[in-house]
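Chemist: The sequence isn't on hand, but the structure is:
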């Protein structure tokens, strides 16, 4: 059973999937930082100084200074600002994956378009051709 597991785990597809999963997690962290730390402050500034990560609705109809204060008071909240951040992050990740897959597909099309070299004729055919050429010279 250990040998079977080793064979399974060392297959190219499983290893490729593991590498892709790890890189995807790292890429997601970078995109999240890009959205949270760079894009959303700029968008918020353009919209009059809005901090999207602090936008929420308290479900008990009270007013709180921030999400943490609402949670400390035991109020449920709808954090629509964080949802907006996550939607923008998703769109960026999806667009990046689209570009990567589009690039891979275009490389595959180039490979398919390249003509294959003609296969070498069988040895018997080569020998018969040589014999024919020798007889033609006589």
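Modeler: Looks like it arrived, so ask away. These numbers come from a predicted model, not from an experiment. Numbering: from 1, shown residues only.
Chemist: okay, CA-based contacts and neighbour counts for the rest of this
Modeler: OK.
Chemist: Distance-wise, check the spatially most central residue of the chain relative to residue 27.
Modeler: Nearest residue to the geometric centre of the chain (CA atoms, centre = their mean): residue 97, 4.0 Å. Here the criterion is CA to CA, to the nearest Å. By it, residue 97 lies 10 Å from residue 27.
Chemist: try this one next to it:
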């Protein structure tokens, strides 16, 4: 089989296509959650703790003071932008919580299948036999 045919066979499998769709939807969903955190959650949270904008929380590593993160980046200063990290952590926590809620609801709609009953065993050789068997296929004993 040629490389091209082998790759085509791999790429057209159902699992690969399903995964690709999941990644694309996940990326779009990540943007929605990012906007939710940055535009809805962070402004009131910043106001509640003293009108602070988390995106402007940073430490300049060159020892100079800059009014904003943007000003420090324009000056080419090395910075630790820990406010952006806080936003990213909040994005992750909110996204993980939403996925948890979704999976929990899906599991409620689709309960796991009932466990199978214990198999019927031959009383003589203890081998598994069919429920309607009249003779054990393993030891040939007559069954009740």
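Modeler: All right, it came through fine. From a predicted model like this one, the values you see are computed outputs, not experimental measurements.
Chemist: Trace residue 80 of the second structure over to the first structure, please.
Modeler: Matched to the first structure by TM-score structural alignment, residue 80 of the second structure sits across from residue 78.
Chemist: Do a quick rundown of the strands in the first structure.
Modeler: Listed in chain order, the strands of the first structure (DSSP state E) span 57-58, 77-78.
Chemist: highest average neighbour count across the ones you listed?
Modeler: strand 57-58 (a mean of 18; mean count of other CA atoms under 10 Å).
Chemist: Onto which residues of the second structure does it map?
Modeler: Strand 57-58 of the first structure corresponds to residues 59-60 of the second structure when matched by TM-score structural alignment.
Chemist: what's the average distance of the matching stretch to the first structure?
Modeler: In the superposition with the first structure, the average deviation recorded for stretch 59-60 of the second structure is 0.8 Å (mean CA distance after the TM-score superposition for the first structure).
Chemist: And that stretch, how far out from the chain middle?
Modeler: The gap between the average C-alpha position of stretch 59-60 of the second structure and the chain average comes to 33 Å, counting by CA atoms, centre = their mean, to the nearest Å.
Chemist: show me the contacts for the closest residue to residue 81 of the second structure other than its chain neighbours.
Modeler: With sequence-adjacent residues excluded and distances taken as CA to CA, 6 or more residues apart in numbering, residue 81 of the second structure is closest to residue 58, at 4.3 Å. For residue 58 of the second structure, the contacting residues are 69, 79-83, by CA atoms under 8 Å, 6 or more residues apart in numbering.
Chemist: same thing but at 6 Å, please
Modeler: Residues in contact with residue 58 of the second structure (CA atoms under 6 Å, 6 or more residues apart in numbering) are 80-82.
Chemist: and the longest helix along the first structure, what does it pack onto?
Modeler: In the first structure, with assignment by DSSP state H, the single longest helix is helix 80-113. Packing contacts for helix 80-113 of the first structure, counted by 3 or more CA pairs under 6 Å, 6 or more residues apart in numbering; DSSP states H and E, involve no helix or strand.
Chemist: Can you point out the buried residues in that helix?
Modeler: By neighbour count with 16 or more other CA atoms under 10 Å, helix 80-113 of the first structure contains the buried residues 81-82, 85, 88-90, 92-93.
Chemist: quick one: the aligned residue in the second structure for residue 98 of the first structure and residue 19 of the second structure, what's the gap?
Modeler: For residue 98 of the first structure, the aligned residue in the second structure is residue 100 (criterion: TM-score structural alignment). Taking CA to CA as the measure, residue 100 of the second structure and residue 19 of the second structure are separated by 19 Å.
Chemist: Also residue 107 of the second structure?
Modeler: Using CA to CA, residue 107 of the second structure is found at 20 Å from residue 19 of the second structure.
Chemist: now swap in residue 10 of the second structure and tell me
Modeler: If you measure residue 10 of the second structure against residue 19 of the second structure using CA to CA, the figure is 13 Å.
Chemist: Residue 37 of the second structure maps to what in the first structure?
Modeler: Going residue by residue (TM-score structural alignment), residue 37 of the second structure aligns to residue 35.
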